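A.B. asks: Kindly generate the corresponding structure for this input.
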Amino acid sequence: MNITYLGHAGFIAETNDVVVIMDPWLSPTGAFDASWFQLPRNHHLASLVYEKLQDPRRPIFLYISHEHQDHLDIEFLNSLPARRFTLLLPAFSRSVLMSRFSDYACEELIFFHHKQMIQIPGGFLKFYVDDSQLNRDSAILIKAGGNAFLNLNDCKLFDTLAEIVQEEGPIKVFACQFSGATWHPTCYDYPVDKYETYSKKKYLAKFESVAKAIEVIRPDVYIPSAGPPCFLDPMLFHLNHQHVNIFPRANKIIQYLDQRLRNTSVFAPEMMPGDVLNASSCRVISFAERRFDEMTAEAYLAEYAASYSKYFEERLSLHGRANEEQNLEALRGELEIKLRRLSLADRVTSPLYFRLGEEAKPMLRVDFGRRVVEYVSGNNDSKYYEISAPAWQIAKVLNHELTWEEFALTFRLRLKRDPDVYDPILHAFLVMEAEDLGGYCDLLLQLEAQEERFIVEAEGRKFSVRRYCPHQGGDLSCGWIDQGRFLTCPRHRWQFDLLSGGQCTTNAMSVQAVCLEVAAEESSTSCPSEIEADLRHEVSVQSPDRT
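C.D. replies: The predicted structure follows:
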């Protein structure tokens, strides 16, 4: 099996008998309304994909992992002159992909489900789907030509990796995201030291997730992929040169793994777009004419941005036409619709302020308890969440050119909150579509109703805790203990303090940890009903030793 790196999360895996193309993001217009661009440039590889698609000898499969524009490049897919391929898309409960591709002309269209397998010449494809409302993503396992390639891309199913290896055997090549892709702390008004502290904590946690995944899978090769992008819009260009942020480049994760996994033999190459890995020999053949590295990064990015200067000047001339007053009123209507769909609105105790532009002017205040969206002249609350964004950017959401999540990923917004505590329901309100909020609230209630528990040991004591993370249902029995007391979710690295009843370290959620020694002592006199329930629903699942 030869694996060609297309840049970002894109790959072509091929044998003499089959071609599998994955997440080709190749359009020169970038993603998320021209806020993200491929780093290094890979637009020239569109011709390589065209060439592969015209091969009459082998069946061709084109896999798209999820809806994010740095994976689902609609412009590129619509440009394909040859459609003699099978398009593979995840069958998410949200029907957007099905609607978008219902009339897409290709040889065959398959919407796959979790653990679905498709036979290919010399092997099979197997898919893993995460459809947990806030996150919709998938991963693909390719077994062909005597090798196995697991491409996790952005998918957070770290709690299923041991099961995948147990069911499917050794994985030769593994690829997954290592860099950040979120508005926190990127868009928050923090002092530099706080911004860098948050950023470092986040990227190191991500690095550690990758390291633990490698320890579970034990591949011969790990390919750093799925990020980071670069930012060519003058509004965002500063993100490329911050001393510390959540967008470390591949050389940083490679250095981390060299130290963290120095007793393992995993090979982690820094591949450039166009480079080819031979899975059998684990050798990389370099075809990239120009290699990106930290020594030349500043000049490379300056040249890259200069080539788009006219493009962004033309965009800027159009943005001035946005009517702030009309957009604010339209935004009010949209927020009212979302508020009606948010069945758990009464749990959000801080009001949300929404401002168009930076100047002091009328803005919107969302009162979740009263379920009201009202005009106000300023922020008079001591507890609040505030967001500001250009009117033209919000207009694209209101005109359905962007989803709310895509808007969040443009990074063309500013955020602040007091207290500085993550509220998952408020976050969902901001980044989800109105029609999805009901399902999200239902999922939270289902997770809260989960009674299955497992036993984990920390500081020499045993604790009974809820097995599934209250965030998005990650299996905590596949997590690990950090600093002797924090149970860490393998999916999104949420931490729960076992010595404080299982309280999350960043918000009010809990896994309801009960120290069994204390429970036993209390039950010898009078056993409270909560402890009785804890012990009654105990299951014999032991946390893996990953401390």
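A.B. asks: Please make it C-alpha for all contacts and neighbour counts, starting now.
C.D. replies: OK.
A.B. asks: which residues are contacting the helix or strand containing Asn78?
C.D. replies: For Asn78, the host element (DSSP states H and E) is helix 74-79. With Cα atoms under 8 Å, 6 or more residues apart in numbering as the test, helix 74-79 has contacts from 25-27.
A.B. asks: and after that helix, which helix or strand comes next?
C.D. replies: strand 86-90.
A.B. asks: to compare against the first, here's another:
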Amino acid sequence: MQVTSVGHAGFHITTAAGTILCDPWVNPAYFGSWFPFPDNTQLDWKALGDVDYLYVSHLHRDHFDERNLLENVSKDATVLLPDYPVPDLRRELERLGFTKFFETQDSVKHTVSGPKGDLDVMIIALRAPADGPIGDSGLVVSDGETTLFNMNDARPVDMDVLGEQFGDIDVHLLQYSGAIWYPMVYDMPRGSKKRFAEQKRQRGMDRARSYVDQVGATWVVPSAGPPAFLDPELRYLNDEGRIDAEHVGGDLSNIFPDQITFLEEMKKAGNGSERPGQGLLFIPGTVGDFRGTEMLSLTHPVPEDEVMRIFTEKTAYLDAFAERQAPVLTAEKATWAADDGVPLIGALRAKFEPIMAGSDLICDGIGYAVGLEMGSETVVLDFPNRVVREPKGDDGKYRYGFRIAPELVRTVLRDDEPDWVNTIFLSTRFTTWRIGGYNEFLYTFFKCLTDERIAYADGWFSEAHDDTASCELDGWEVQRRCPHLKADLSKFGVVEGEKLTCNLHGWQWDLPTGRCLTSSGHPLRASRLAT
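C.D. replies: Alright, predicted model coming up:
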């Protein structure tokens, strides 16, 4: 099996039974905020797109690159389709001209037969409202000789299915870096933001290393991050801390560590050349040839010293990258909606109020009014009353508030975007504040701005989940499944004193009371074991 990095979470997989292109992203995403790092514009995208199979893990724009898919990927390719509850991904691919679909079942091994032979594939589909835009996934591929797990930035909760269906994994591709806006955009004291960022960064590293241990692959390729922030307004988001032969680590308060940093974390944790889980550095154009557990060759597109300079001289690399991409960024900004002088409240009412009317559980879960400050105009999303209105004198300070440039709001309204999380929020081109904990219901609302999505999300939250099974963690008996998204706490739970952290998403609980420290609701069943 030959595995070629095409940048970020993208890979081109060559087997005797056919070729697969995974998540081919090259054009800037999220209002021009994200560019693939390292630069992958030099690749031959027409050649890469001439494949037998296409796999797009989910609709996040750093995985679903509409322009690249439209212009460069063969419409004769068969799409390996995840098993999602809402068919938005299929609809989008059909709109781009794809007509051949192999519909998989969640976590079921399938044999895909083509003119060149058979491939065994399985797609683990995550379908909670918090997973991507109503869906995220990971792909397992076996050609009978080598088995590869492309986890990209999915967060599966049950790794046992890998062994049950495929046995040992040879190559593991996984996310390790941030793909979120917290805490950088929050209006909070600098010291607090630094501490929260350090915690966020370390939790991401811990989660990724936990997956490395659980999957137990021979070779591990950190991928799916970080992006490059090339807009001068956003350059501060890049981890440009000192990285050289004597110090690998970067800025510990930056949530976008790079590949070299995670490989160093793996070494510290014991994942070196003498044991399974050896990390490999891929950049766009790197080709790895694997035969079972054996790596036959690893070839970079440039000499080794040039590969390392991307990371050890990152500021200079990003400066040159930004200069090359400046016209692209300018063109992207030219597509944003202009100010037509019409207040935004009318369009926001038309967009939001029907969604509010169809989502009682989510609106009640939000439970308060949310402020949108858009330049000189402020609009209130009054979730208890299911209306969008102007501010009132007795509103006080909103428990959640957003400051967003009006041109961004006008653009998503013009384009009838179903997901502000996948556009405005991931762009980091906004600021926010909150009083109290994170509100998962609020962000679910913003990513479910269609009748179909909101109905699914409302129903998902209303379903009862079994929490009868228990596990023991450092002197405590706790329910085995996390109250947030049902991760196995025997694998992802970490106890420090009287606080439990689930490393899958970083949520925390106070063990003596069972109270969730991250968000309202979501209590945990826990009791101290007798000594």
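A.B. asks: on that earlier part again, ok, the contacts of helix 74-79 of the first structure vs Arg249 of the first structure, which is closest?
C.D. replies: Trp25 (18.0 Å; Cα to Cα).
A.B. asks: quick one: that closest one is in a strand?
C.D. replies: No. Trp25 of the first structure: not assigned to a strand; according to DSSP: H, G, I helix; E, B strand; the rest coil it is coil.
A.B. asks: so how far is Ala9 of the first structure from it?
C.D. replies: Remark: distance between Trp25 of the first structure and Ala9 of the first structure (Cα to Cα, to the nearest Å) = 8 Å.
A.B. asks: re the thing from before, which residues in the second structure does the helix holding Asn78 of the first structure align to?
C.D. replies: Under TM-score structural alignment, the match for helix 74-79 of the first structure in the second structure covers residues 66-71.
A.B. asks: what do you get for stretch 533-540 of the first structure?
C.D. replies: Using TM-score structural alignment, stretch 533-540 of the first structure pairs with nothing in the second structure.
A.B. asks: Contacts for that stretch, please.
C.D. replies: For stretch 533-540 of the first structure, the surrounding residues in contact (Cα under 8 Å, 6+ apart) are 451-455, 464, 514.
A.B. asks: Give me the buried positions along that stretch.
C.D. replies: 534-535, 538 (16 or more other Cα atoms under 10 Å).
A.B. asks: Next up, the contacts around Leu39 of the first structure.
C.D. replies: 7-8, 227-230.
A.B. asks: out of all of them, which strand in the second structure is the longest?
C.D. replies: Among the elements of the second structure assigned as strand by DSSP state E, the one spanning the most residues is strand 117-126.
A.B. asks: what's the next secondary structure element after that strand?
C.D. replies: strand 136-142.
A.B. asks: who are the neighbours of that following strand, in terms of helices and strands?
C.D. replies: Applying 3 or more Cα pairs under 8 Å, 6 or more residues apart in numbering; DSSP states H and E, one finds that strand 136-142 of the second structure makes contact with strand 117-126, strand 147-152.
A.B. asks: By how much does the helix or strand just after the last one deviate from the first structure on average?
C.D. replies: Yep, that's strand 147-152 of the second structure we're talking about. Following strand 147-152 of the second structure in sequence order, the next helix or strand is helix 160-166 (DSSP H and E). Here the mean offset of helix 160-166 of the second structure against the first structure after fitting is 2.3 Å, by mean Cα distance after the TM-score superposition for the first structure.
A.B. asks: Quick one: the residues in the first structure that the helix or strand just after helix 160-166 of the second structure pairs up with.
C.D. replies: As assigned by DSSP H and E, the chain's next helix or strand after helix 160-166 of the second structure is strand 171-175. Aligned using TM-score structural alignment, strand 171-175 of the second structure spans residues 173-177 in the first structure.
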